[in-house]
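A.B. asks: Have a look; sequence and predicted model below, questions after that.
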Amino acid sequence: MKTKNILGFLFVLTAHFLFGQNISTIEKQLSKAFQKIDYWSSEGRNNENSYDSLATANTKFEKLLVQYTSSHSQTISHPFKSLEKIGLIIATSEDGKFRIYSWDTWTGGSMHFFKNVFQYEVDKKIYSKTVESQGEGDPGNYYTQVNDIISENKKYYLAQSKAILSSGMSYHAIKVFSIDNGKLNDKAQLIKTQSGIKNQLSYEVDLTASTNRQYEGRDYEIEYDPKNKIISIPLIQADSKITVKKIRYQFKGKYFEKI
């Protein structure tokens, strides 16, 4: 009996060690690939083929991230602290079943181009995918926060994002996602507006506009109150002036509705 107990303990200990070693190896390999992006966008920028090398580094990191996040279940809950320290942005849902990895490709100038990898869990299996940009010249965005919401017994996710259009212009959005029939749906609709049920709320901030020259605040970001289930976005006038007023949408059991 003692021998069986010892063997059982050793099995658990070995499994725990291999698990830790595996995720540690994954993080190191991802970190090494991600550092190539940093190198070709900074120290290696003066190299004759730096732009091509930078593009290649981004592609390699993206493929490696998709590979690991679609085949190793522990990645969806792992903090990846070393990667966050060097620029990877990770936004995870409250239930831990949906995660978005974002990073600056450093292939732009004052307009920043971002890439994203979306990871989600269905029936204890994990999946990972990329979403193509909306078209040529679309810089993409990075995701900062994901909140859960249940409407009519179905789980939805509210993902906040931001695009950097220039040093003084940015684009902000809160978008609805859901997982339908085992697939990620980035067109889920949960926000009721005057023009219909929408997938997202979005707006552009232009700090270079003459109406905002004296503006020094930072209260133009999206805010979400998970307790009262209220989305708040700034009221921006037609002349781009950012006001202190807010437009609010509250979840009413089925949809978010303006209050």
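C.D. replies: Done, it's in.
A.B. asks: okay, CA-based contacts and neighbour counts for the rest of this
C.D. replies: Fine.
A.B. asks: and residue 170, how many residues sit next to it?
C.D. replies: Using other C-alpha atoms under 10 Å, residue 170 has 17 other residues around it.
A.B. asks: From residue 100, how far off is it?
C.D. replies: 20 Å (C-alpha to C-alpha, to the nearest Å).
A.B. asks: Check residue 173 too.
C.D. replies: To residue 100, residue 173 is 15 Å away according to C-alpha to C-alpha.
A.B. asks: Repeat that for residue 34.
C.D. replies: Distance from residue 34 to residue 100, by C-alpha to C-alpha: 16 Å.
A.B. asks: okay, residue 173 and residue 100: which has more neighbours?
C.D. replies: Taking neighbours as other C-alpha under 10 Å, residue 173 and residue 100 compare with residue 100 leading, 24 against 21.
A.B. asks: give the contact list for the more buried one.
C.D. replies: Applying C-alpha atoms under 8 Å, 6 or more residues apart in numbering, we find residue 100 in contact with 90, 91, 92, 116, 117, 118, 119, 143.
A.B. asks: Looking at the residues you listed, state which has the most neighbours.
C.D. replies: residue 143 (25 neighbours).
A.B. asks: Assess the claim that that residue and residue 164 are in contact.
C.D. replies: No - in this structure residue 143 lies outside contact range of residue 164 using C-alpha atoms under 8 Å: 12.0 Å.
A.B. asks: The residue most central in space within the chain - nearest residue in space that isn't next to it in sequence?
C.D. replies: Nearest residue to the geometric centre of the chain (C-alpha atoms, centre = their mean): residue 143, 3.1 Å. Spatial nearest neighbour of residue 143, excluding adjacent residues (C-alpha to C-alpha, 6 or more residues apart in numbering): residue 161 at 4.2 Å.
A.B. asks: Second structure follows, compare the two:
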Amino acid sequence: MKTFKLIIVFCCCFYSANLFAQTPQAIEADLLRIFKRVNYYGSHKKEWKAIDSLEKMNKIFGFKLKYYTAKYPETINYPFTELVKERLVIATSADGLFRTYSWDTRLGSAGYDFDNVLQFKTNGKVLSSLKMDSVGKKHNPVFWYSKIYTLNAGSKTYYLAAYNSVRSSTDATQGVQFFAIENGKLNGAVLLVKTPTGLHSKIYFDYNFLSVVNMKVIPTIYYDTKTQTIHSPLVNAKRQVTRDYIVYKFTGKYFERVKN
């Protein structure tokens, strides 16, 4: 019965969206109305039934965001300023062909718990996928994407998406995930890193979040477009982030570690 009611809510939402949300401004207004309820219930989730409402609003927001970003191509360039003010995290590639939308579901018990919509443009069409790994199920740590770098290598374009995860005060992750738009689809598992253990689609490090909370400038993983190198902070044996970096350079086919 609960699932049936939720389906009815979705249908009503999408029916109203078809009627009224024809411009990016109207789309943002509709999304903002739902997202504010996500944040409201997230701030009151200890209250009776608030957690149920929070889960429902997250699902509605996620499905609506996917729907709008797939149906209306102009959204891939729209800034969604008001949603950003409400802490929706948006990252866009320099060529405007790939964009990520990340939001804190407020469902995490000890750390942040994010869902994502990934939007991309190919063959004149704009498509979206929804990654709702966190709502109502056990899952691996989910990330939010903070920045997208672009790497052009010959006839191919790769997207280096920097991501973060904070699961508790002592358990966090930073990394770069490699994407490519291939054959009309978004490939999020591009094997672009070569190490002694094989080929990988990510460069990342786990660390104790408490080791950076008192730093004025927190060391972060980043990509240098001029030198085509990824710089990843070195973590010591105690899982503390240091000021030193491990460097991976693109050699024409793969990123490989540069000896310090």
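C.D. replies: Everything's here; your move. Note that the structure is predicted; figures quoted are calculated from it, not measured.
A.B. asks: Got a TM-score for the pair?
C.D. replies: Remark: TM-score between the superposed chains equals 0.85 [TM-score structural alignment, normalised by the length of the first structure]; 236 aligned residues with a C-alpha RMSD of 2.1 Å.
A.B. asks: Pull out the buried residues from the one helix or strand residue 25 of the second structure maps to.
C.D. replies: Assignment of secondary structure by DSSP states H and E places residue 25 of the second structure within helix 24-43. The neighbour-count check on helix 24-43 of the second structure (16 or more other C-alpha atoms under 10 Å) flags 24, 27-32, 34-35, 37-39, 41-42 as buried.
A.B. asks: mean per-residue distance, the next helix or strand after that helix to the first structure?
C.D. replies: Sequence order places helix 50-71 as the next helix or strand after helix 24-43 of the second structure, per DSSP H and E. Per the superposition on the first structure, helix 50-71 of the second structure and its aligned residues are separated by 0.3 Å on average (mean C-alpha distance after the TM-score superposition for the first structure).
A.B. asks: Matching residue 151 of the first structure against the second structure, which residue comes up?
C.D. replies: Aligned by TM-score structural alignment, residue 151 of the first structure pairs with residue 153 of the second structure.
A.B. asks: if we can go back for a sec, checking my notes, the residue nearest to residue 143 of the first structure in a strand, right?
C.D. replies: Yes - assessed with DSSP: H, G, I helix; E, B strand; the rest coil, residue 161 of the first structure lies in a strand.
A.B. asks: ok, it touching residue 144?
C.D. replies: Yes - Residue 161 of the first structure lies in contact with residue 144 (C-alpha under 8 Å); the separation is 5.8 Å.
A.B. asks: Buried residues in stretch 170-187 of the first structure, which are they?
C.D. replies: Within stretch 170-187 of the first structure, the residues that count as buried by 16+ other C-alpha under 10 Å are 170, 171, 172, 173, 174, 175, 176, 177, 178, 179, 184.
A.B. asks: how about stretch 44-59 of the second structure: buried residues?
C.D. replies: For stretch 44-59 of the second structure, burial by neighbour count (16+ other C-alpha under 10 Å) applies to 45, 50, 51, 53, 54, 55, 56, 57, 58, 59.
A.B. asks: want to throw those residues into JSON lines with distance to residue 242 of the second structure?
C.D. replies: Formatted as JSON lines, the buried residues of stretch 44-59 of the second structure follow (distance: C-alpha to C-alpha, whole Å):
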{"residue": "45", "distance to residue 242 of the second structure": "36"}
{"residue": "50", "distance to residue 242 of the second structure": "41"}
{"residue": "51", "distance to residue 242 of the second structure": "38"}
{"residue": "53", "distance to residue 242 of the second structure": "42"}
{"residue": "54", "distance to residue 242 of the second structure": "38"}
{"residue": "55", "distance to residue 242 of the second structure": "38"}
{"residue": "56", "distance to residue 242 of the second structure": "41"}
{"residue": "57", "distance to residue 242 of the second structure": "40"}
{"residue": "58", "distance to residue 242 of the second structure": "36"}
{"residue": "59", "distance to residue 242 of the second structure": "39"}
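A.B. asks: Burial check on residue 11 of the second structure, number of neighbours?
C.D. replies: There are 12 residues near residue 11 of the second structure, going by other C-alpha under 10 Å.
A.B. asks: tell me which element it falls in.
C.D. replies: Taking DSSP H and E as the definition, residue 11 of the second structure sits inside helix 2-20.
A.B. asks: ditto for residue 90 of the second structure
C.D. replies: Applying DSSP H and E as the criterion places residue 90 of the second structure in strand 89-92.
A.B. asks: which residues touch the equivalent of residue 175 of the second structure over in the first structure?
C.D. replies: Aligned counterpart of residue 175 of the second structure in the first structure: residue 173 (TM-score structural alignment). Residues near residue 173 of the first structure by C-alpha under 8 Å, 6+ apart: 160, 161, 162, 200, 201, 202, 203, 222.
A.B. asks: Spatially nearest residue to the counterpart of residue 183 of the first structure in the second structure (excluding sequence neighbours)?
C.D. replies: In the second structure, the residue equivalent to residue 183 of the first structure is residue 185, according to TM-score structural alignment. Ranked by C-alpha to C-alpha, 6+ apart and with sequence neighbours excluded, the top spatial neighbour of residue 185 of the second structure is residue 122, at 7.8 Å.
A.B. asks: Name the residues of stretch 80-97 of the first structure that are buried.
C.D. replies: For stretch 80-97 of the first structure, burial by neighbour count (16+ other C-alpha under 10 Å) applies to 80, 83, 88, 89, 90, 91, 92, 93, 97.
A.B. asks: Stretch 142-150 of the first structure too?
C.D. replies: Buried residues in stretch 142-150 of the first structure (16+ other C-alpha under 10 Å): 142, 143, 144, 145, 146, 147, 148, 149.
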